[in-house]
Structure formats: structure tokens, C-alpha cells
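Chemist: Sequence and predicted structure below; questions after.
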Amino acid sequence: MQSREKNEQEAISLILNEATKIDSIELFQGEQTVFRGSDGEAKNFIEKYPLSHVKKLSKKERAIFEEEPAYHIVYKIKDKPLYEVDILKVAISSELSEELQQMVFPIGDDQYMIYWAQEKKVLEQSTNTQRLLEQYQH
């Protein structure tokens, strides 16, 4: 278990240390690329503090969301992925804990959450991810 926590801390440290170098972003809906932006175009949609609030998502909590991600976002530095997140759509909003309610964000009539699948954690977002999804939602 300790090595798992160590790997998790290393992954978080890497992202925090490299986040300012992110120069491109790619948004997928299923297998299809919906948006690919770099430099100035991407900066508007990149999370300024990507791991400011992180919460482990239990299997029971994961069941509150649709199984398949609504979107997938890849944050890159010089065309190499730094980290990737899924955007999960809330399926059963009445089941959201108070903490999770503070982490979801609306797009139209639906609610979404950023999910770091690699670490099974949800991330709080700034308005940048929300703005990206609102602009490219289909």
C-alpha cells in the first residue's frame, strides 16, 4: 500500500511541477477529437491549479456517475501527455455527498465532474474546464 501512495504522490508532484508548461490540450468525445488547441488557444482552458482539491472516489460513489465518460481531456507538454482526465456525467444527483456536490459543475441541464481515472480520484475544477465543455458540447 505504501508504494501505491508513493506513486500517487509522485504523480501529483509531477503534475504540479509541470502544470505551468502545459502547451496543448485535446478534448475527446468518445473516440472523436472535439477540440485540439495549443499555446494561447489552449491556455484559456487549462486548469490553473489542477490538483487543488482531490478526493478518492469509492466504487459506490463511482456508481453515481454514468459508466462511460462523457468527455476525455489530455493535457500535453510538447505533444507528450502530462496527465489525462475523464469528464463524468452525474447519473444520480440525489446520491451526491455534500463534498461531491461542491465538486460538480453544470453544463446545460446536466452535472459533470473531473475524474482522474489513473488514480481513481475526482478533481475540483476552475471555470476553465467548464468553459471548454460549454464551448464544444455537442
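Modeler: Yep, that arrived.

Chemist: can we go C-alpha only for contacts and neighbour counts from here?
Modeler: Fine.

Chemist: Tell me the buried residues in the helix or strand that residue 86 is a member of?
Modeler: Assignment of secondary structure by DSSP states H and E places residue 86 within strand 80-89. Going by neighbour count (16 or more other C-alpha atoms under 10 Å), the buried part of strand 80-89 is 82, 83, 84, 85, 86, 87, 88, 89.

Chemist: another one to put next to it:
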Amino acid sequence: PNGELTFALATAVSLLSWRNQPMRVVIDGVRHEVTAQQVVVANGRYYGGGLCVAPRAVPDDGLFDVIVAGDLGLLENVRLLRPLRRGTHLDRGDPKLLHRTARRVEVDAPPRVRLDVDGEQPGAPPAVFEIVPAALDLVVP
């Protein structure tokens, strides 16, 4: 519970200071020029304090799930919190949420945008993500 509160407060502070940025996202060769809050390239369903950001992700399907969170404002973010926890945000038909699956994703954005790769921060875009099918053996209880 304490970790969840810390995560929620850190998220709120970040949202208040963040300004959405112009980004170029190329998803399996299809180019998208967007103003976005973030681009998520996921192989699993959850991240950051239990948010089900990629509810349709299947770790062994050989595809990334890509979610582009477009030009969302503060109130839109607040309204998305419960659906994000439940994993129902993609079912809402929100035009500011783009979902695709892909084998290759390229992201380019201004230097202010920072990469976050599973909690590590390797720097700024440009970045290329390529899936390597069947590279991991998973044990599921």
C-alpha cells in the first residue's frame, strides 16, 4: 500500500510538470507523427505500480503491444487511472489511445523525452525495439 501511494504521488507530480511532445513512431513500417504523452512498447501486461497498460499483450506471441498515449490532458489522465488499473482503457474507443502489435518499433522525439526500459533509463530517443521470438523460456505456475 505504501508503495502504491508513493507511485501515485510521483505520477501526479510528473503529470503536473510534463508537456506532451511531438514524436515520430514507426510501427512495422507505418509512420505516425503524433503529439504524445508516452509511447509504450510492451511484451507484458503490467508496469508501474500495477497498471495494466497492455492488457492484450501475450509474452510468447512474437509481438510487442504498442500503446501511444496521445495528447492527453490532466483530467483525461485522471479519468484513465481506474481503467488503466483494470486493463479496460483500450476498450473505451478513445481516439487518443492508439494500440497496435508489431515486430519492430522505432521512436524518435525531442531530447527532453527520456526512455524508460523496465525501470532503467538508458537515455533519450531515437530508439529501435525489435522482438526476438522464442528468446525466453517462461515458467508459469
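Modeler: That came through fine. Every value quoted in this text rests on a predicted model; they were computed, and no experiment measured them.

Chemist: What TM-score do the two superposed chains give?
Modeler: After superposition, the two chains reach a TM-score of 0.31 (TM-score structural alignment, normalised by the length of structure 1), with 70 aligned residues with a C-alpha RMSD of 4.5 Å.

Chemist: before we move on, the earlier item: can you put the buried residues of strand 80-89 of structure 1 in TSV and add distance to residue 112 of structure 1?
Modeler: Shown next, in TSV, are these (distance: C-alpha to C-alpha, whole Å):
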residue	distance to residue 112 of structure 1
82	22
83	19
84	16
85	12
86	10
87	6
88	5
89	4
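
Chemist: out of those, who's nearest residue 9 of structure 1?
Modeler: residue 83 (13.9 Å; C-alpha to C-alpha).

Chemist: isn't the closest one right next to residue 115, touching?
Modeler: No: using C-alpha atoms under 8 Å as the test, residue 83 of structure 1 is too far from residue 115 to be in contact (11.4 Å).

Chemist: since we're on the closest residue to residue 89 of structure 1 other than its chain neighbours, how many residues are nearby?
Modeler: In space, not counting the residues next to it along the chain, residue 89 of structure 1 is nearest to residue 112; the distance is 4.5 Å by C-alpha to C-alpha, 6 or more residues apart in numbering. Residue 112 of structure 1: 23 surrounding residues under other C-alpha atoms under 10 Å.

Chemist: Am I right that residue 112 of structure 1 is in contact with residue 88?
Modeler: Yes: A contact is recorded between residue 112 of structure 1 and residue 88 when judged using C-alpha under 8 Å, the distance being 5.4 Å.

Chemist: Past the longest helix along structure 1, which element shows up next along the chain?
Modeler: Here the longest helix in structure 1 is taken by residue count, with DSSP state H as the criterion, and it is helix 2-18. Using DSSP H and E, the helix or strand that follows helix 2-18 of structure 1 towards the C-terminus is strand 24-29.

Chemist: Check which helices and strands that next one sits against.
Modeler: With contacts defined as 3 or more C-alpha pairs under 8 Å, 6 or more residues apart in numbering; DSSP states H and E, the secondary structure elements packing on strand 24-29 of structure 1 are strand 32-38, helix 39-43, strand 71-77.
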